[in-house]
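**Q** next one to model:
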Amino acid sequence: MEQCPGGFSSASSIEALCTLLSNAEEEEEKERLYSSLVVNPGDIGPLNPEKKALQKDLSSKEIWDILEVPEGSEFDDTSDQREQPKYEILFKQKVGSEDIFLGMSRKDPSTVCCEDLVVKIQLPNTKASDISLDIRRKFLDLRTPKYKLGLHLPHPVNEKTGKAQFKVDTETLELTLTMVRDFDFINFS
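**A** Just a heads-up that it's a prediction; the model follows:
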């Protein structure tokens, strides 16, 4: 048998060296982790949240990571029998004559170029003083004595800026919320 350049002559001597250099506790932890992770074709690509959580901390008793719980889930109440009002979600963009006639900006009619999210909620037989409204980054919670709406928004919004207007003649609450997106500095420059 030919001797290796490092002075090792067999596989058993390499294994013996690995055993000397490795930490036994780390090896046991790795073995326990990998034995609990069952690999199947669905595991190609990034790990799913359960397996990520298992990798992060095996001793933790928590079953949900804070990022896995959808925003607004604290408002879900299945025993509440109030009806859900009709609503409509629209996108709004600010354009000027230089956009429409001259095409000087990179704006187009798509929602990518919209700055605001408009939510119109029909609330028949409701007074403006009866409305309770809570707006989060990706969730809208509206409650009245007769209606309840928990709406997951299609885009994150700035919860500190926005407008709410109740139109008495049509009994409609109109919310204009400013959208927050990572690449707005590219779209609106």
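
**Q** okay, CA-based contacts and neighbour counts for the rest of this
**A** OK.

**Q** quick one: distance of stretch 172-189 to the chain centre.
**A** Here stretch 172-189 is found 16 Å from its chain centre; the criterion is CA atoms, centre = their mean, to the nearest Å.

**Q** residues of it that come out buried?
**A** Buried residues in stretch 172-189, counted by 16 or more other CA atoms under 10 Å: 172-179.

**Q** show me which of those residues is closest to Ile135.
**A** Proximity of the buried residues of stretch 172-189 to Ile135, judged by CA to CA, is greatest for Leu177, which lies at 9.3 Å.

**Q** follow-up on the earlier one: which of the buried residues of stretch 172-189 fall within strands?
**A** Cross-referencing the buried residues of stretch 172-189 against strands under DSSP state E gives 172-179.

**Q** also this sequence, please, to line up against the first:
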Amino acid sequence: MTDFAFDIKTLESLLSEPKEESSDDEDKPIQSLSSKLGPGSIGPKKKEISETNEKKNLYEKKQSKNIWDEDEVETGAEFDTTDDPRIQPEYDIVYKQRLTSEEMFLQMGNKTPATSSCEDMVVKIKLPGVEKVNDIDINTYEKFLDCRTSNYRLGLHLPHPVNAKTASAKWDQKNSTLIVTLTMNREYDFVNF
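**A** Alright, predicted model coming up:
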């Protein structure tokens, strides 16, 4: 054998996978290493779930009387009703900043006119015909606002998560408008403030 042929055989042995000693391998077609690699082979190997854990999870799902898992239901979906005949009122969402005198007059600080520098979200709900504040039922959740009266119903999915415990509402009798102030609770607020 020439040196060239020897080099080819050595290169072939380096690039090919080691052969296992088995009689089953003789019947299988030979596959190259590149045909076994794909997008799924990038990154760490997935942990295989043992059959006992898988059976246990299936058993728990069968024992549960829930139709859906909690991850499958969107927050606020329990309030969505298409059969409700009440009218959806007009509303506006406005963002509000808390400015100090240094930021206002001396322009010291890192606040900008953008909504990313705002701390509060103000929802103005117009409810014409409502005369008493006691007729309004309002609930706030992290990503949902629910406002109901005898004639109106508003189920609003909020654009940002809010702190429901610090929410406040004010009734403007002159304009028949409910003004709800919600403190936003965003993930990267520490960067903006």
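
**Q** would you pull the TM-score for this pair?
**A** Overall, the chain-to-chain superposition scores 0.68 on the TM-score scale (TM-score structural alignment, normalised by the length of the first structure); 148 aligned residues with a CA RMSD of 3.3 Å.

**Q** may I see the buried residues of stretch 172-189 of the first structure arranged in a markdown table, with distance to Arg32 of the first structure as well?
**A** Shown next, in a markdown table, are those (distance: CA to CA, whole Å):
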| residue | distance to Arg32 of the first structure |
| --- | --- |
| Thr172 | 58 |
| Leu173 | 55 |
| Glu174 | 55 |
| Leu175 | 52 |
| Thr176 | 52 |
| Leu177 | 48 |
| Thr178 | 48 |
| Met179 | 45 |
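
**Q** most widely separated two among the ones in strands among the buried residues of stretch 172-189 of the first structure?
**A** Of all pairs drawn from these, the greatest distance, 21.3 Å, lies between Thr172 and Met179 (CA to CA).

**Q** quick one: map Glu28 of the first structure onto the second structure.
**A** With TM-score structural alignment as the criterion, Glu28 of the first structure has no equivalent in the second structure.

**Q** tally up the residues packed near Glu28 of the first structure, please.
**A** The tally of other residues near Glu28 of the first structure (other CA atoms under 10 Å) stands at 11.

**Q** closest to Glu15 of the first structure out of the buried residues of stretch 172-189 of the first structure?
**A** Taking CA to CA as the measure, Met179 is the one of those closest to Glu15 of the first structure, at 58.0 Å.

**Q** please, where are all the strands along the first structure?
**A** Going by DSSP E, the first structure shows strands at 87-92, 116-122, 132-135, 139-143, 148-152, 157-167, 172-179.

**Q** Provide the aligned range in the second structure for the second one.
**A** Residues 120-126 of the second structure are the counterpart of strand 116-122 of the first structure, counting by TM-score structural alignment.

**Q** stretch 175-184 of the first structure too?
**A** In the comparison with the second structure, stretch 175-184 of the first structure aligns to the range 180-189 (TM-score structural alignment).

**Q** so what's whatever residue of the second structure lines up with Pro70 of the first structure up against?
**A** For Pro70 of the first structure, the equivalent position in the second structure is taken to be Glu74, counting by TM-score structural alignment. Listed by CA atoms under 8 Å, 6 or more residues apart in numbering, Glu74 of the second structure has no contact partners.

**Q** repeat that with 10 Å
**A** With contacts defined as CA atoms under 10 Å, 6 or more residues apart in numbering, Glu74 of the second structure is in contact with Lys143.

**Q** and if you look at Cys18 of the first structure?
**A** Ser12.

**Q** if we go to 8 Å?
**A** If a contact means CA under 8 Å, 6+ apart, then Cys18 of the first structure has no contacts.

**Q** do the same with Phe144 of the second structure
**A** Residues in contact with Phe144 of the second structure, defined by CA under 8 Å, 6+ apart, are 75-76, 155-158.

**Q** nearest spatial neighbour of it, skipping sequence neighbours?
**A** Closest residue to Phe144 of the second structure in three dimensions, ignoring its sequence neighbours and counting by CA to CA, 6 or more residues apart in numbering: His157, at 4.6 Å.
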